[in-house]
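> coordinates only, sequence not included:
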């Protein structure tokens, strides 16, 4: 860490338990810059960061003063350089990041520089959690079989990561089978207050991070400021580049009251998601406050923080209070660290104190926790909350909209399932998955699921035979308390056996449906469902056969597995018939809050956390046996279909080329509203007949070994072919067609988007993509931007962008442009047959300026429009001028190397 000049003389000393810590005092700053006591907690963290790095260049005293001005104006247009303490990665996004770092080392060598300059300067933790798939389920050997398949499939990737672990400094890998990165972060990695030795002094400062998973925000529940960024931005942060950002607006979410009997943290989260989406918090911070915080456990807070991307906010944070300390102590953090957190928070005015007035916010809204009711969200978006009381009729309404009368009547009697005595119908739940960091971090809802299973099992109920069940905990601690309580036995009895520790169904790693089930779905073109305790339910994400997907609490996942259909009204209809021949209803198996608490207190202990995390980086025997190459640069296997040297640096020169206009660009796709990064770069299954599937078959990879797009992110040849390849994407250039297809013009042939893009590249024709509102919503998926660039897309023109994807496009040298209010693809009557000229870019391009665009129509007419440049900051402009953020960093490091040599 290189500290700043401290022009304002705010460095002070804090003594805790006999040990001295240097810190940058907000109180000392307040005496010079004005009132900051009522700043939101999150902005106090940003202010401390600016004080610590103030150097007169990247961070100035004026930047610091802008935080005090925020108190009066409650918003700011000031751009700041923010430096998080560390970086968190999962393997889907971590592998391509390490591939890029390895490629940068090669590029540095080719340019005559020192490859060791390419090295993380900030601590990086990569948790392997996204690779396990639910191939086997419903049996005691499910976990072992899935782990075996995981290591067979991912040997090349894991070998590469083990090389990175040895080759790069400040880089740790948490091996497979440990847990989900966010839960490992919450339970072990996060410290709330971080410390570093600098010039013989111990400096204390807030624990902050960026992560390559959008749900990095889960740690906001532990009062740690962190959010998701694309892998591209994370690599820059690792290499010492600040995160360039505007001082955000902060929306206060006041919580009052207490959750009533029968409601869960999941119900609360889905309610808040709906409220904040309606409020409009994209690109803003959300901060929780109010008396209701006293009634939320740390796990409840983490469940709320986790869903920040579903709100659209950058983060969703809680201040430090007694519950923060209780959790740190309970999860096995050192007593010295817990004492430091309390002393530091109180010294900095970051401690939640009832005697102090509420912070000031840009805007606020309020929720009485007692008004929350049992809920689901679906069938396609996490913000579309459905009260459990109306879930069945709401699904029936969705079904009638999706199906023609003939299709509905054809499947009225169901489709017979081979080798069974039952038929499958519309609305049947074919996947019930307790999965994802959202809920598996929360012992209360996991124990509730176990209690529902126990009561149902004891009454003689069973899961419907067409339901694929799975339990994928967020950490091994979950297994400890479910086993200690005896609840795992009952979950096993219903088919919710352990399938793996990782992000399974929620990321699209649900594995295949049993063949007879899949066949019946295809034969009847059935609209079947998944119910999962996840955070994402975008179409095409969970499983190719599931057209409707619902988010629900873990106990409701068990209930729907018992009921077997979304057409069952869980509040009125029986779940099934008990062994005594009597109907069993949800109320018969639903646990009381008192029952949940009793089991929790009796089964969860601090020793479980200490034991599981005592040797967290060691990993299972399969990990320890992996052999890997050594050296500063990686030995690329040219035959690998998992890890390949990327082409991003093939033609890199010491100086960037001038910005050029875009002339005669063809439209690759016209897309609607809420197009997600899953649509742009799917993470799930690879279809045999897709360009990626064809490529793998040509390289002698059998379909059973395709794995997923997410697992193959280290190979650009697969990921280019998978860009815009989601089975549910709809390109308006080919109406009535689902999947990644477009028209190749001027001829008009319909073909795969990848194939068309390659033909355009051969013709030397640049491309644009046109889209509606909220383009790029969802996961912080760097390949959604990388693939866009490699297909030859020069600009994306949309009505609005989701924060992370817009930034990622800039980071890959793709120009994000926004339609002006009142203008869109429909008002312009765009068909995709037009060509586009983006003019005078070299002379006029600057943050948020107007860009002249001339549209040439097939009838020979043309029209000039003005578009808003969504390069938002000066740093982003520098990245774009260099062709991307990695090229910018590489050139800067080369320049530093030359200066050092001179």
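Looks like it arrived, so ask away. This one's a predicted model, so the numbers in the text were calculated from it and none came from an experiment. Residues are numbered from 1 along each chain as shown.
> drop to CA atoms for contacts and neighbour counts, all remaining ones
OK.
> which residues does residue 141 contact?
Residue 141 is in contact with no residue at all, counting by Cα atoms under 8 Å, 6 or more residues apart in numbering.
> Residue 568 and residue 816, how far apart?
Distance, residue 568 to residue 816, by Cα to Cα, to the nearest Å: 45 Å.
> so what's the residue nearest in space to the middle of the chain up against?
Nearest to the geometric centre of the chain sits residue 214, at 2.7 Å (Cα atoms, centre = their mean). Residue 214 makes contact with 227, 228, 229, 309, 778, 779, 780, according to Cα under 8 Å, 6+ apart.
> Most neighbours among those residues, which one?
residue 309 (31 neighbours; other Cα atoms under 10 Å).
> So it belongs to a helix, correct?
Yes: judged by DSSP: H, G, I helix; E, B strand; the rest coil, residue 309 forms part of a helix.
> want to compare, so here's the second one:
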């Protein structure tokens, strides 16, 4: 560590006979860092990071003082350079990051540098968890067949990742079939206190990370500060670049009381999401405190922390406490590490039970856990919580207001060859999936108990429901088996389909053809109920228009009911063999029963056994042959390709130019998500991406998903803005990725229009509304935007990660001022836009936009550059963060 140690706080602690150097926050306060002890826990982590990396340039004494002085007002406009200890990736977002690293090695070599210099400088773990699809379900061999299909589809990608594991230092790959990256992180990778050996000294410091998945925040539940970034930012962090950020506001969320009987951690998190979205915490830290934490398990805390992206915060943090220590021990962490966590946290004032005063917060809010009630969220946003007792009525209202179907709400369509029908509100997917809940034994075992009780009463899942169980780790399988509950789940069709993120990210697989056909024939609003964290429109399945998030036990309940048109708190869920009604309360386990099963079924030996050889992989992984060269021998592939980002690049920086007479590619409304922008889900045969694949010899049955093909720019740029539910207001009343090319007036796919404008050497801009870019941290939402030729995105507000990613790809994010919007300006999409001041732009500077209408009249509006820091400005001027790093490496 190259710390100048201005506050003379470097100290030694001895734990289990081993010496550790650390930077003592209490000592720093004694030596002039007034206010440090009053900071929120999260800012103490940032403060320690700055103390450790103080070098007089990227981190100065003034930066350190600015963090301590935050307590005076609870906010700051000071920029700091933060260096996380490690990086976590999943394969959807990780593959393009590794593709970029491989391309940077090629480019470094071309610029005369050493390709070996392009190498992670901090530990990187990539967990392959996003590629398994639910092709087969409801059978004993579902898992085996889905895994085989996964390797058939993804062999080229897996070969590339296996090469990366051998070619790059500090880079490990957790093979497919192990679990979801966040649960593997929680159960194995994370340590709460990290250590590093340097120059014969072992340093101890808080475990911190950034991840290429927005739900990296789940590990905040065990006091590990981490959040999601785009693959672009993650690559920079890997390559030694600090994360440039303003010292954040920290919202304190006080928890009191205890969850009532019948309420689950899922119900709690849906309540928290709703409250914090209403509060407005985008770009802020959220820190949980209060006596109510004592009544939550660490897994409950992780469930809440996981959904920080859904409530809009950068992170949702729980400090170290006795529950953290117990969890680390019970999941097989080394005993000396567990002891170090306890001693270090106490020494730093980071151990929650021993802190008597409440930290200073920017603002606070409060929830009495006793007020939480069984809930769902939907039909298309995680923050739209609905009480279980009101779900049927709310769906009826949605059927009218959202889908305009109330007049034919009773429509039923007979399923071909069957004795049953489906209609509006039919639940056709019931999926226990996603890291949010599968990390939590209480809701997973609760689902198993609901299944057991249902089977005892003779209940069956409705025949039109596609059921699936995709746990977040193999440990879940172990404790379900030990409790004897997997057999009951199997009896209802909730057989294991894979270990990974499935339905929640659109890997639900196709519905049975006859079900899909009936839905299409009736233009039905079919539903899914999933234990996930995302339910954006068009995400789960192209046949399903209304998606509801729910706890795993409620997923089982809705599979039994088969419809949203039921009040599960009052109506029978089904009838037993004696034709007696069975109600949800009859099969719902008590909290005491769940707790007893958790105690008896979840044991430390499971974790030790499952993670003993976690990087080895199964026989499929071991059978993959990969090269071992410094640079990648790019094959003729439709999965991975050397991207064009560095073509024509020189070591000299060419400053960005002003934007002259740009055409508008799209006019979008509020809450446009990265799902809308970035290619996600299935690839349609008639889409530009589908046509390209077919031209290259890939049949529609072999398309796989956009996520699986994120390593190939030709697929991804064709799928940008191509979501089936996106609404470009240049084409009112039409869903899907289409636009109007001007001045021809021709309607065409957005990709085709972009290419036509490129032929005309015409720059492009995109307009959006509020919260543009919400959702997953998908770097292709920014990469695709750039490759389509978009120079600037102009909105009312941005979600944090996407704004950063646009800058990281050299695309200028601009924000309307004074309450203006493209709508208030009367834009139709046939205008041209000139942006003055781009060539001399500074952080948060004003940019003049001259908008010229088709009739020749024009108006000038003032926009604000959403470039917040000098580091971000450097990245933008270089044409992107990768170009910035590459120039540094080539010059080294």
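Done, it's in. As the structure is a prediction and not an experimental result, all values here were calculated from the model.
> Stretch 98-117 of the second structure corresponds to what range in the first structure?
Aligning stretch 98-117 of the second structure against the first structure (TM-score structural alignment) gives residues 98-117.
> Could you pull out the buried residues of that stretch?
By neighbour count with 16 or more other Cα atoms under 10 Å, stretch 98-117 of the first structure contains the buried residues 98-108, 111, 113-115, 117.
> Can you tell me which of those residues is nearest residue 483 of the first structure?
residue 98 (37.1 Å; Cα to Cα).
> elements contacting the one helix or strand that closest one maps to?
When elements are defined using DSSP states H and E, residue 98 of the first structure is found to belong to helix 91-110. Helix 91-110 of the first structure makes packing contacts with strand 124-127, helix 155-167, helix 231-238, helix 885-901 when contacts are defined by 3 or more Cα pairs under 8 Å, 6 or more residues apart in numbering; DSSP states H and E.
> please redo it, this time with the cut-off set to 10 Å
Secondary-structure packing of helix 91-110 of the first structure (3 or more Cα pairs under 10 Å, 6 or more residues apart in numbering; DSSP states H and E): strand 86-90, strand 124-127, helix 155-167, helix 231-238, helix 885-901.
> Measure the mean distance from it to the second structure post-superposition.
Once the two structures are superposed, the average separation between helix 91-110 of the first structure and the matching residues of the second structure is 0.3 Å (mean Cα distance after the TM-score superposition for the first structure).
> How far off centre is that helix?
Put simply, helix 91-110 of the first structure sits 21 Å off its chain's centre (Cα atoms, centre = their mean, to the nearest Å).
> Check stretch 661-675 of the second structure too.
Per Cα atoms, centre = their mean, the displacement of stretch 661-675 of the second structure from the mean C-alpha position of its chain is 21 Å.
> for stretch 863-883 of the first structure, same thing?
Between the mean C-alpha position of stretch 863-883 of the first structure and that of its chain there is a distance of 25 Å (Cα atoms, centre = their mean).
> Over in the second structure, find the residue span that stretch aligns onto.
Counting by TM-score structural alignment, stretch 863-883 of the first structure corresponds to residues 859-879.
> Ends of the matching stretch, what's the gap?
Stretch 859-879 of the second structure has its terminal residues 29 Å apart, counting by Cα to Cα.
> List the buried residues for it?
Neighbour counts over stretch 859-879 of the second structure (16+ other Cα under 10 Å) mark 862-869, 871-879 as buried.
> Give me the subset of those residues lying in strands.
With strands identified by DSSP state E, the entries of these that belong to them are 862, 863, 864, 865.
> Please identify which of these is nearest to residue 504 of the second structure.
For these, the closest approach to residue 504 of the second structure (Cα to Cα) belongs to residue 865, at 33.9 Å.
> give the contact list for that closest one.
Residue 865 of the second structure is in contact with 794, 812-816, 838, 841-847, counting by Cα atoms under 10 Å, 6 or more residues apart in numbering.
> ok, and these in the first structure?
Among the contacts of residue 865 of the second structure, the ones whose aligned partners also stay in contact in the first structure (both residues aligned by TM-score structural alignment, their matches' Cα atoms under 10 Å) are 794, 812-816, 841-847.
> For PyMOL, write the select line for the buried members of those.
In PyMOL, this line selects whichever of these come out buried by 16+ other Cα under 10 Å:
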select buried, resi 794+812+813+814+815+816+841+842+844+845+846+847
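> still on that earlier bit, adding mean neighbour count and distance to residue 734 of the first structure, write the helices and strands packed on helix 91-110 of the first structure out as JSON lines.
Formatted as JSON lines, these follow (neighbours: other Cα atoms under 10 Å; distance: least, Cα to Cα, whole Å):
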{"stretch": "strand 86-90", "mean neighbour count": "25", "distance to residue 734 of the first structure": "36"}
{"stretch": "strand 124-127", "mean neighbour count": "24", "distance to residue 734 of the first structure": "40"}
{"stretch": "helix 155-167", "mean neighbour count": "20", "distance to residue 734 of the first structure": "37"}
{"stretch": "helix 231-238", "mean neighbour count": "26", "distance to residue 734 of the first structure": "32"}
{"stretch": "helix 885-901", "mean neighbour count": "17", "distance to residue 734 of the first structure": "34"}
